[in-house]
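Engineer: this one's structure only:
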């Protein structure tokens, strides 16, 4: 196989007739076998001229490499034909408490919720500048332990905090995020600051634009304190500065790729952060660190100004310490600026006081049956039932067309195109990992995914979309063990929203999570149900002892 691929590379890089014609014909026939095709000698002979024509076109394209931000002019839409995106937005009344006091032990402020911090700022019990300096000091103190900060944006943070205080003094109140510090995964561009994508080839890169997510949070009055670590090019937790660590266990990585976003939030170094997910990069670090992470419906947050990994899979969402915090942040960042072809506006009608007894809740019985009876997921299921909801067993549909593992074809092909220049320049040799399971090798192998197969994988994906939506439409929430079966890959393909949050600790003292799945464009239901659970439990209110200082 290796010899065949080497031969194919030579074949497409020089005119076919520089070899003997017979060699070219045999190589074509062998290559076709990779894709389960069988061409006769006569058919192969007829192809030679067309293939040489294609090669000439490729050569012209390769004279200048498309940058990562160059748009892919086809928009993926996860909604089946006939699906109507909700657009009637209702006013959200946030539950901001009025009686919040500053703690005697100022370190406790690190773990206050967004509503609690919003109350302190709105009622002028603390200024945004004071709060911002508090969190910047914590970032400086603890980053040697976590290795989660790529760039500290201290000057910008103080400037934004001063503006938040000045606006409040003038009677301008923008909402619960006004004056609240936060962090951005360092694949979102912010003018005047490096956007490193977590890897050596881009560690000095400065992009002269503001990402949509940053602009939305700026409008909400939030204060950017740091650009946070991600595994190299959004894979795992290893970046050019080292490995980002789990606040509960510093001998363990925080998983990825939104490693810094999860670690800093759980350690109380920031009230919240923004992550992204292509195939688990919000869910996985949220599980590892005990954060509450929202992966929104695909296309509900514009990705303009963000690194592209996979045009039809990338999503941006909040990583917080509670579902209510996630709702507040998501309300600020969802929407579009018309610069992302896949992004849409939709109504986010979250209600903090939702009566969950009236919700249609199911759990994936086929996944739960695989767990030991003492697994924390079973205890969580009983706690969910105690909320008064009628929770019915269902079988999550993870068989059929998905067995073809469509996600690897789609993700590998799109990401290889997004980083074509990196591969062709051989700068991929600078990426922190060089094993066969990491990006450099994946993108080399992806050269042998035919366009025909990539397109057909997406056609089968549309069948999967319809299948999952037909299943989900009867429920507001479906409860699943976070990494059970194929649901993580399937729901990333179909674009359904998911919320991951802690449900306790295993015998080793590491956080364990559970996941709620929702219908397309219905982040509200999974957040409302999780809030009801977190109001009655304390798993998300437990914090790593080391960082309580």
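Structural biologist: Arrived safely, thanks for sending. Everything numeric in this text was worked out from a predicted model, so none of it was measured.

Engineer: going forward, measure contacts between C-alpha atoms and count neighbours the same way
Structural biologist: Noted.

Engineer: burial of the residue lying closest to residue 229 once chain neighbours are set aside, as a residue count?
Structural biologist: Spatial nearest neighbour of residue 229, chain neighbours left out: residue 260 (4.5 Å); criterion: Cα to Cα, 6 or more residues apart in numbering. Number of residues near residue 260 (other Cα atoms under 10 Å) recorded here: 37.

Engineer: distance of residue 260 relative to residue 271?
Structural biologist: 13 Å (Cα to Cα, to the nearest Å).

Engineer: following the helix or strand containing residue 284, which helix or strand shows up next?
Structural biologist: Following DSSP states H and E, one finds residue 284 within helix 283-289. Remark: after helix 283-289, the chain's next helix or strand is strand 292-295, criterion DSSP H and E.

Engineer: list the contacts of that next one.
Structural biologist: Applying Cα atoms under 8 Å, 6 or more residues apart in numbering, the contact partners of strand 292-295 are 276-277, 282-283, 286, 315-323, 326, 497-502, 540.

Engineer: which among these end up buried?
Structural biologist: Buried residues within the contacts of strand 292-295, counting neighbours by 16 or more other Cα atoms under 10 Å: 276-277, 282-283, 286, 315-323, 326, 497-502, 540.

Engineer: surely residue 342 forms part of a strand?
Structural biologist: No - assigned with DSSP: H, G, I helix; E, B strand; the rest coil, residue 342 falls outside any strand and is coil.

Engineer: that one reaches residue 73, doesn't it?
Structural biologist: No - checked against Cα atoms under 8 Å, the pair residue 342 and residue 73 is beyond contact range at 9.5 Å.

Engineer: more neighbours, the two?
Structural biologist: Between residue 342 and residue 73, counted using other Cα under 10 Å, residue 342 has the larger neighbour count: 22 against 10.

Engineer: which residues touch the nearest residue to the more buried one once chain neighbours are set aside?
Structural biologist: Spatial nearest neighbour of residue 342, excluding adjacent residues (Cα to Cα, 6+ apart): residue 75 at 4.7 Å. Shown in contact with residue 75 (Cα under 8 Å, 6+ apart): 312, 341-342.

Engineer: want to compare, so here's the second one:
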């Protein structure tokens, strides 16, 4: 009897296992369900799994059907991120003074020095016809051809387009049709921005030959103002890091170091004087970090300030476009040219850009004391020196801290889930395997794991994000500017989640003569104030006027 009972029990066990392991018409088993729930911290019992088994199958059938429908790159999700806290009041337009073009700018004996001139200086030379746009464009193009092999900052040289735009600019200026400070000035854009007639590679091997049949709105805005596009600059692969399918973009101050990412090309090329200015994008540090690493000034505007139509999406709710220049004044000029409402980008608005006329001593300024005090590196030391400079300017900042009681270790699933959606075809086709980097920290790996982020957790993270927005706004409204570290500390993730504007400015150098920086944070849509304080700081320091020795014209 005992043997028969054991045999019966064994048969029953095998049958139970076989039932649980039987694959249904949708291609998975109940055992698969039991295993997968561990990734989400769940533990449904057998009856619960039995109950939802067919439901899960219908869901999968729906997923399979969904994938048969084409979704265009330019399609935003119906759920558009709103960064505005409850009761938020949009700023009212104020009268802005005209930008001043200096009249006394002379051509230097060594024309190569022009490569590092500010936008107002270049504008003066062009407007007063001391140099032509064709000559200026040739100067920058020749510098790209001479130096970029060392920097690897340019993916595609748009020389033919640039020369045509330069000739047109010269004709317009000669005819008295001067369009403003950017007229005739050569620039470059991060190669996430589409330009018809040229590849838009997104820095990744699977898209090396991708041709997009329209031009991004931000490039069209600059073209309308007469700016001259000469280069598609490196984006780290799919907007991650400084490695792309052609190599690794270098820091002009130290060719043994990467330029940081993912706007590595704009950071490196602008610093080395290969372009007059550039445009980058940021989702989680990609303007501010390379600006800091390469010793330039980078403005990350308020979320939704600049149209992203025609620009690769990484995270619809976090992506921003901003200027990367040699000074805050240049950033202000470029930002004034590119911000505004675009019907093709549902996140943009008609909020005005008000340039600040306040003196530094009139500003309510705070600083993130704990983060800065804990930083014993050259970066921290230079920020503390900068605080002394601000004090000499009549500013005594208040010590504050950002909110900490939030699940910051999970917030990045927002970015990763949205990136996973945009690049779903890349992952499902297996083409992500052809990307250069395949490490644990690579974009390819990040996109693969995005498939395992539950939708419920994505929504819950965004609910916590909403609470963070409300608390941060209540804090920030007490101040005009908050001083912080750039790539370290708590502000980087927090302000990218809340959509607040920041500007990164150089503060000096470390022991290896590599640039350091600090960041000024502003209130929503209040770029004018942080730009004004950055300009005031740069007026009494000369860090923004320093250039990498190897690429400088002053040997």
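Structural biologist: Nice, I can see it. Predicted model, so just to flag it, every value in this text is computed and none were measured.

Engineer: now render the contacts of residue 75 of the first structure as a markdown table, adding distance to residue 532 of the first structure.
Structural biologist: As requested, the contacts of residue 75 of the first structure are exported to a markdown table (distance: Cα to Cα, whole Å):
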| residue | distance to residue 532 of the first structure |
| --- | --- |
| 312 | 33 |
| 341 | 35 |
| 342 | 32 |
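
Engineer: now do the contacts for the residue nearest the centre of the first structure.
Structural biologist: The C-alpha lying nearest the average C-alpha coordinate of the first structure belongs to residue 277 (Cα atoms, centre = their mean; 1.7 Å). Applying Cα under 8 Å, 6+ apart to residue 277 of the first structure gives the contacts 257-258, 283, 295, 313-317.

Engineer: thinking again about what came up before, from residue 406 of the first structure, how far out is the residue nearest to residue 342 of the first structure?
Structural biologist: 18 Å.

Engineer: what of residue 523 of the first structure?
Structural biologist: For residue 523 of the first structure relative to residue 406 of the first structure (Cα to Cα), the value is 25 Å.

Engineer: give me the more crowded residue out of these two.
Structural biologist: Just comparing residue 523 of the first structure and residue 406: by other Cα under 10 Å the higher neighbour count belongs to residue 523, 28 against 21.

Engineer: what residue of the second structure takes the place of that one?
Structural biologist: Using TM-score structural alignment, the partner of residue 523 of the first structure in the second structure is residue 527.

Engineer: is it true that that match touches residue 339?
Structural biologist: No - the pair residue 527 of the second structure / residue 339 is not scored as a contact, 11.0 Å apart, by Cα under 8 Å.

Engineer: just to revisit the earlier point, for the match of residue 523 of the first structure, which residues are in contact?
Structural biologist: 301-302, 353-355, 501-502.

Engineer: and residue 230 of the first structure, by the same measure?
Structural biologist: Residues in contact with residue 230 of the first structure, defined by Cα under 8 Å, 6+ apart, are 185-186, 197-198, 236-239, 256-260.

Engineer: over to residue 545 of the second structure?
Structural biologist: Counting by Cα under 8 Å, 6+ apart, residue 545 of the second structure makes contact with residue 326.

Engineer: gap between it and residue 445 of the second structure?
Structural biologist: From residue 545 of the second structure to residue 445 of the second structure the distance is 40 Å (Cα to Cα).

Engineer: coming back round to it: can you say which helix or strand has the residue nearest to residue 229 of the first structure in it?
Structural biologist: Using DSSP H and E, residue 260 of the first structure falls in helix 259-266.

Engineer: how distant is the helix or strand just after that helix from the center of its chain?
Structural biologist: Downstream of helix 259-266 of the first structure, the next assigned helix or strand under DSSP H and E is strand 273-277. Centroid separation for strand 273-277 of the first structure versus its chain: 5 Å, with Cα atoms, centre = their mean, to the nearest Å.

Engineer: strand 273-277 of the first structure corresponds to what range in the second structure?
Structural biologist: Counting by TM-score structural alignment, strand 273-277 of the first structure pairs with residues 278-282 of the second structure.

Engineer: again with stretch 118-132 of the first structure
Structural biologist: The aligned range for stretch 118-132 of the first structure is 123-137, by TM-score structural alignment.

Engineer: show residues contacting the matching stretch.
Structural biologist: Contact with stretch 123-137 of the second structure is made by 101-107, 162-163, 166-167, 169-170, 173-174, 178, 180-186, 228, 230, as judged by Cα under 8 Å, 6+ apart.

Engineer: the same query, at a cut-off of 7 Å, please.
Structural biologist: 101-103, 105, 163, 166-167, 169-170, 173, 181-182, 184-186 (Cα atoms under 7 Å, 6 or more residues apart in numbering).

Engineer: any idea what residue 79 of the first structure aligns with in the second structure?
Structural biologist: Superposed on the second structure with TM-score structural alignment, residue 79 of the first structure falls opposite residue 84.
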